[in-house]
Structure formats: structure tokens, C-alpha cells
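Student: sharing a model prediction with you, sequence too.
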Amino acid sequence: MDKSATSEGPSPSELIDGRIAELADWRGETLARARALIREADPQVVETWKWRGVPVWEHGGIVCTGETYKAVVKLTFAKGARLDDPKGLFNSSLEGDTRRAIDIREGEAIDAEALKALVRAAVVLNTAGGRGKR
């Protein structure tokens, strides 16, 4: 059972399904596509629901979150500043020394292979005891 799930309410995965359905526009489609790629990259990823409504994917710690705003779907990688990003997907939250984010706007395609590589790298970083690029 996901650690954020309760026996009385929907599971985090069901809550994420609900968020995607309630958006019913390009943001729902984009979040669904990102979710599918995250799960392809790491079949052991755990979906959680935190901070009153944010989809979170975890494996050995937070891999990334999937927030939806009016103009963007934002994938925030908890330790993104320590990940190599050879394809330059990170385009937001670049000023900090911990997180990095990918803002996806309407009509923008997701580089599937590059996103999956970032997810896999985040899992390696999480499960390696925090060692990685500094």
C-alpha cells in the first residue's frame, strides 16, 4: 500500500487518475503522458499524494512531483541540481542548489527518452545514499 494511502479513502494512484480526469484538457493529457513515462522509466516507482493535492513519484525518496498550473505542467525533481541534464530539459527553478523543474506548456512535446533518463538518474541518486553530481 502506498504510504500516503488510507484504508478509508482512494489510493494515491486513484487520486492522480482523478486529477488527470478533472483537468480534462491539455494539462491532463500532459500529466498523464509524463506519468506514463515515469512509470516506464522505473516500474518500481511509488505514487503518493502530498501537500493537499500534489502527485509525487518516489523511489528511495522523492523522484519528482507533477504540479499543474494554468499555463504549465511542472515536473519538479527534488534533487535535480545534482542530475546531469544533457538534453537541457530543466527550464525552471534553475537558480536554487537543490531542485530543478521542467515546465511543459500547451503544445510542447515531451522528450520521452530524456525524461526517462532523468527519472532513472534520480532513482540512482536516491538509492545510492545521496552520492552524485555536486
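Tutor: Perfect, I can see it now. Numbering: from 1, shown residues only.
Student: please make it C-alpha for all contacts and neighbour counts, starting now.
Tutor: Will do.
Student: ranges for the strands of this structure?
Tutor: Using DSSP state E, the strands of the chain run over 46-50, 54-58, 62-68, 72-77, 100-105.
Student: let me have those strands in JSON lines, adding distance to residue 127 and mean neighbour count as columns.
Tutor: Putting the strands of the chain into JSON lines (distance: least, CA to CA, whole Å; neighbours: other CA atoms under 10 Å) gives the following:
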{"stretch": "strand 46-50", "distance to residue 127": "14", "mean neighbour count": "20"}
{"stretch": "strand 54-58", "distance to residue 127": "11", "mean neighbour count": "21"}
{"stretch": "strand 62-68", "distance to residue 127": "11", "mean neighbour count": "22"}
{"stretch": "strand 72-77", "distance to residue 127": "15", "mean neighbour count": "22"}
{"stretch": "strand 100-105", "distance to residue 127": "19", "mean neighbour count": "21"}
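Student: below is an additional structure, to be compared with the one above:
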Amino acid sequence: MIRCKRVYAPMEADDGRRVLVDRLWPRGVRKEDLAAEWLKDVAPSNELRQRFHHEAGLFGEFREAYRKELAAHPEHWWGLLDVARKGNLTLLYGAKDEKHNNAQVLAEFLEDELERLHPGSSPTCYAGELE
């Protein structure tokens, strides 16, 4: 199970593996207090992050561009699929908007990948997604 949670929300027993998926460390959070792994390479590029700047009106464009970045770098997120298959995965983010943020897009992307990898499905192909 994949879920998204603000980094400022309290840790819960059923969070499972907690992974911070922001490029920048969140303000006011001490690294030793977070109890999470930080995968900044899975976060949107600085260029994309700055262009989007958490504006809900640009979220569709951001979502599409971020999914292309993810498709181009499976080495950044591939290990998260195993975690999600075996138990709970909580993607942590610092944004105030709980619906329009990179963690939500990443969770959706990972869920799509898990769906593609079910027995009987063909290998993943990103040919059309990188253009």
C-alpha cells in the first residue's frame, strides 16, 4: 500500500517504510527526528519544481512533466516498488497542498507500475513517454 503524508504529520505505527521524496529538506524538521529515508533523486528536478511552484492551476502540466522525468530514470524509484509490494510505503512531502504535490504524482506513478508488473503483463516500455 502506498500513501502520501505531510512530513509534519506525526509518525504512525502503520506507516511502514517512510521515504521523504522532496528535493529540498523541509523547514523546521531535524534529520534525526524524521525517522525516514531521503530519496531526493526521485523528486522533481529543480527546474520543474521551480516552474510549478505549488500552483494548483499548473498541476496538470507539472504532473505530465514529472511523470516523464520518472519514466526516464527508473533507477530512482524502482526499489520503492518492492517496498510497496511487501508492505506499507509512506511518501513524505513538505508541501502545504495535500492534493497537488509531487508525492501524489509519484504514488500514482508507482501504482501504475505495480499494475503493469502484475503476473501476465508484458515488460514495461517507456518508448512513448520520453518524447
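Tutor: Received the coordinates, thanks. Only a predicted model underlies this, so the values are computations on that prediction, with no experimental measurement involved.
Student: TM-score for the pair, please.
Tutor: Here the TM-score for the pair of chains, by TM-score structural alignment, normalised by the length of structure 2, is 0.26; 60 aligned residues with a CA RMSD of 4.7 Å.
Student: skipping its backbone neighbours, what lies nearest residue 41 of structure 1 in space?
Tutor: Among residues not flanking residue 41 of structure 1 along the chain, residue 116 sits closest, at 4.9 Å (CA to CA, 6 or more residues apart in numbering).
Student: list the contacts of that neighbour.
Tutor: By CA atoms under 8 Å, 6 or more residues apart in numbering, the contact set of residue 116 of structure 1 is 37, 38, 40, 41.
Student: from those, which would you call buried?
Tutor: Buried by 16 or more other CA atoms under 10 Å: 37, 38, 41, out of the contacts of residue 116 of structure 1.
Student: these two touch, right, the first one and residue 115?
Tutor: Just to be clear, that refers to residue 37 of structure 1. Yes: at 7.3 Å, residue 37 of structure 1 and residue 115 qualify as touching, with contact defined as CA atoms under 8 Å.
Student: so which elements touch the strand or helix carrying residue 32 of structure 2?
Tutor: Using DSSP states H and E, residue 32 of structure 2 sits in helix 31-34. For helix 31-34 of structure 2, there is no helix or strand it packs on, judged by 3 or more CA pairs under 8 Å, 6 or more residues apart in numbering; DSSP states H and E.
Student: tell me the buried residues in that helix?
Tutor: residue 34.
Student: one more: stretch 50-69 of structure 2?
Tutor: In stretch 50-69 of structure 2, counting by 16+ other CA under 10 Å, buried: 52, 54, 59, 62, 63, 65, 66, 67, 68, 69.
Student: over to stretch 112-119 of structure 1?
Tutor: Under the neighbour-count criterion of 16+ other CA under 10 Å, stretch 112-119 of structure 1 has 115, 116, 117, 118, 119 buried.
Student: now, which of those residues lie within helices?
Tutor: Judged by DSSP state H, these include 115, 116, 117, 118, 119 as members of helices.
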